[in-house]
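Q: generate coordinates for the sequence data below:
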Amino acid sequence: MANIWNRWSDARTTRDNWRYTEHEYNYSWLKRPAIAILLFTAVYGAHISETYVGQIMDKGIRYILTTETDFTYVATQISQHLPNDLDLAVFKNMAKEMPKPPDPLAYMTKPAEGKIVSFFGWNKNQVSQGELQQGIEIEVVPGSTIKAAAAGSVKLIADSQVYGKTVIIEHGNGLDTMYGYLGEVIVGQGEKVSQGQVIARSGNKKVYFELREQGKAVDPLTRIKNEAQTKEGK
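A: This next block holds a predicted model:
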């Protein structure tokens, strides 16, 4: 009888302990998302600040994302400083050349915020039968920031009788962009610029933007990402 009582008592104790056990929650999985959010906030904040630090950070990120890197050399250098008994399979898998960066035509951005008031091609007006436009005109507030549509180098800074102070950026692969009706020009001739970098400020209520591929004018709206505005929607 005593043995039966002891077994029942032990079972009850085990059951009661299980019932009242406090659960410990593990929140370690939140660390990585939290760190990622903080890093994104810091980088994005610097990007939109239009400060010198922000421009330096943009250039660094642009270099990382667009520069071709041969990881064979990197993996070889790292493996020389690792223990001999370490499995190097991970580093062997890294020994692949990164793919070439995409064509700048595929990811251009609008150089200024505002409504497009003049489109590429034939534009009608009230004064005459119309005129042929080789670029687009964007309505802006005077003094607005003008940004590079894609990474490249400043090919020319000049004064035009038609478009006033202009900047031409060379992007490689026969691609050039021109920015007109400018006021203050912030960059210098020959300077390398990153996509979205402020290159000038508008001189009046419009900014002219032209895109040429192999010397031929191309409709910029066919190259600017996320730009849904069309001639029919103006």
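Q: rest of the way, CA atoms for contacts and neighbours
A: Will do.
Q: what sits closest to residue 91 if chain neighbours are left out?
A: Leaving aside its sequence neighbours, residue 91 sits nearest to residue 75 (CA to CA, 6 or more residues apart in numbering; 5.5 Å).
Q: which SS state does the one you found fall under?
A: With DSSP: H, G, I helix; E, B strand; the rest coil as the basis, residue 75 sits in helix.
Q: and stretch 34-49, what's buried?
A: By neighbour count on 16 or more other CA atoms under 10 Å, the buried set for stretch 34-49 is 43, 46-47.
Q: out of the residues you listed, the closest to residue 199 would be?
A: Ranked by distance to residue 199 (CA to CA), these are led by residue 47 at 14.5 Å.
Q: helices or strands up against the strand or helix carrying that closest one?
A: In this assignment (DSSP states H and E), residue 47 forms part of helix 31-49. Helix 31-49 sits against helix 52-66, with contacts defined as 3 or more CA pairs under 8 Å, 6 or more residues apart in numbering; DSSP states H and E.
Q: quick check: buried residues in the helix it packs on?
A: 54-55, 57-59.
Q: second input sequence below; structure requested for side-by-side comparison:
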Amino acid sequence: MNLSLNEIEAMCKRAARGAGLPWGLAEEVGAAARLLAGVALPGPEQLAALLARNDLRPVAALAPTAIEGGRWRAAMGRLCPLVSGCALSDRAAQLETGAVFEMDEVDFPLLLLPFVAAAAQRLDRPVALDWPNIRLVTDGRQICATGTRQEMLRDHVPWLRCHAEATLGDPLAPVRRGQVTDDVWAQLSIFAHRTYAPATEASRLRGAGAGLADND
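A: Have a look, this model is predicted:
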């Protein structure tokens, strides 16, 4: 499917909310998927896979612990990049003073990149995200990648590091529209539909639906 970036953002936001994330975080997730799709990276695909993997798991169990002064880990053993990304964004100023954020056992690490980009834009300096065989650097407007696409799209890495000792290289080319497979769009739609309130007899009679009229 060839989709506008607005369509991708709206669907991913609603899918994240349908998967149980708070609206504020869901809005950031939609923007994150849009940023990745805007440089031809599969943000929607990775998001759909992550939401399926974490479905019905409590957010608290996927959130980082030992944030202050230790390596970030999750109670359930695998860090969610979305929840970790929000925690990283809240601590962006620490990067400017030389802090290095180290995380263990992270799912779909590419989904952390948009949160790093937001931090870089806030600091007005490049920030790097490293995991085995990959370095991504962003200043919040451009994204530069070192490593293979296969390594970049891993669904899990044993560790990653985020730090501000970084310089920009050749940026990824921006695109105006995103490509999403039918299967991924359908999977996102399943999560998104959870946000729709089911019709009741009362709402149908008020005109929210067909009511008692039979138009067949």
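Q: after superposition, what's the TM-score, could you say?
A: For these two chains in superposition, a TM-score of 0.24 is obtained (TM-score structural alignment, normalised by the length of the second structure); 90 aligned residues with a CA RMSD of 5.7 Å.
Q: returning to what we had before: relative to helix 52-66, how tilted is the helix holding residue 47 of the first structure?
A: Relative orientation of helix 31-49 of the first structure and helix 52-66, computed by axes from the mean of the first three to the mean of the last three CA atoms, to 10 degrees: 120 degrees.
Q: other residues contacting helix 31-49 of the first structure?
A: Helix 31-49 of the first structure has contacts (CA atoms under 8 Å, 6 or more residues apart in numbering) with 53-55, 57-58.
Q: repeat that for 10 Å
A: 52-58, 61, 196-197 (CA atoms under 10 Å, 6 or more residues apart in numbering).
Q: next, count neighbours for residue 89 of the first structure.
A: 8 (other CA atoms under 10 Å).
Q: how far away is it from residue 74 of the first structure?
A: 14 Å (CA to CA, to the nearest Å).
Q: one more: residue 55 of the first structure?
A: From residue 55 of the first structure over to residue 74 of the first structure (counting by CA to CA), the distance is 28 Å.
Q: so residue 132 of the first structure is in which element?
A: strand 131-133.
Q: err, residue 6 of the first structure, not the other one
A: Going by DSSP H and E, residue 6 of the first structure is in helix 2-19.
Q: who are the packing partners of that helix?
A: With contacts defined as 3 or more CA pairs under 10 Å, 6 or more residues apart in numbering; DSSP states H and E, helix 2-19 of the first structure has no helix or strand neighbours.
Q: need the next SSE after the longest strand anywhere in the first structure, C-terminal direction.
A: Longest strand in the first structure by number of residues (criterion: DSSP state E): strand 175-185. The helix or strand immediately downstream of strand 175-185 of the first structure is strand 192-193, counting by DSSP H and E.
Q: returning to what we had before: pull out the buried positions in the longest strand of the first structure.
A: Under 16+ other CA under 10 Å, the buried positions of strand 175-185 of the first structure are 175-183, 185.
Q: same check on stretch 202-213 of the first structure?
A: Buried residues in stretch 202-213 of the first structure (16+ other CA under 10 Å): 202-203, 206-212.
Q: tell me which of the residues you listed fall in strands.
A: 202, 206-212.
Q: mind putting those into JSON lines with distance to residue 66 of the first structure?
A: Shown next, in JSON lines, are these (distance: CA to CA, whole Å):
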{"residue": "202", "distance to residue 66 of the first structure": "29"}
{"residue": "206", "distance to residue 66 of the first structure": "32"}
{"residue": "207", "distance to residue 66 of the first structure": "28"}
{"residue": "208", "distance to residue 66 of the first structure": "28"}
{"residue": "209", "distance to residue 66 of the first structure": "24"}
{"residue": "210", "distance to residue 66 of the first structure": "24"}
{"residue": "211", "distance to residue 66 of the first structure": "21"}
{"residue": "212", "distance to residue 66 of the first structure": "22"}
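Q: the helix or strand encompassing residue 93 of the first structure packs against which elements?
A: Element membership for residue 93 of the first structure, per DSSP H and E: helix 89-94. With contacts defined as 3+ CA pairs under 10 Å, 6+ apart, the secondary structure elements packing on helix 89-94 of the first structure are helix 71-79.
Q: counting contacts, what elements does the helix it packs on pack onto?
A: Helix 71-79 of the first structure packs on helix 89-94, going by 3+ CA pairs under 10 Å, 6+ apart.
Q: list the buried residues in the helix it packs on.
A: 91, 94.
Q: which strands and helices sit next to whichever helix or strand comes after it?
A: Downstream of helix 89-94 of the first structure, the next assigned helix or strand under DSSP H and E is strand 116-118. With contacts taken as 3+ CA pairs under 10 Å, 6+ apart, strand 116-118 of the first structure sits against strand 136-139, strand 206-213.
Q: verify the stated contact: residue 193 of the first structure with residue 60.
A: No - using CA atoms under 10 Å, residue 193 of the first structure makes no contact with residue 60, being 11.4 Å away.
Q: now the closest residue to residue 145 of the second structure other than its chain neighbours: how far from residue 150 of the second structure?
A: Distances taken as CA to CA, 6+ apart place residue 136 nearest to residue 145 of the second structure, at 4.6 Å, with adjacent residues excluded. Residue 136 of the second structure sits 14 Å away from residue 150 of the second structure, going by CA to CA.
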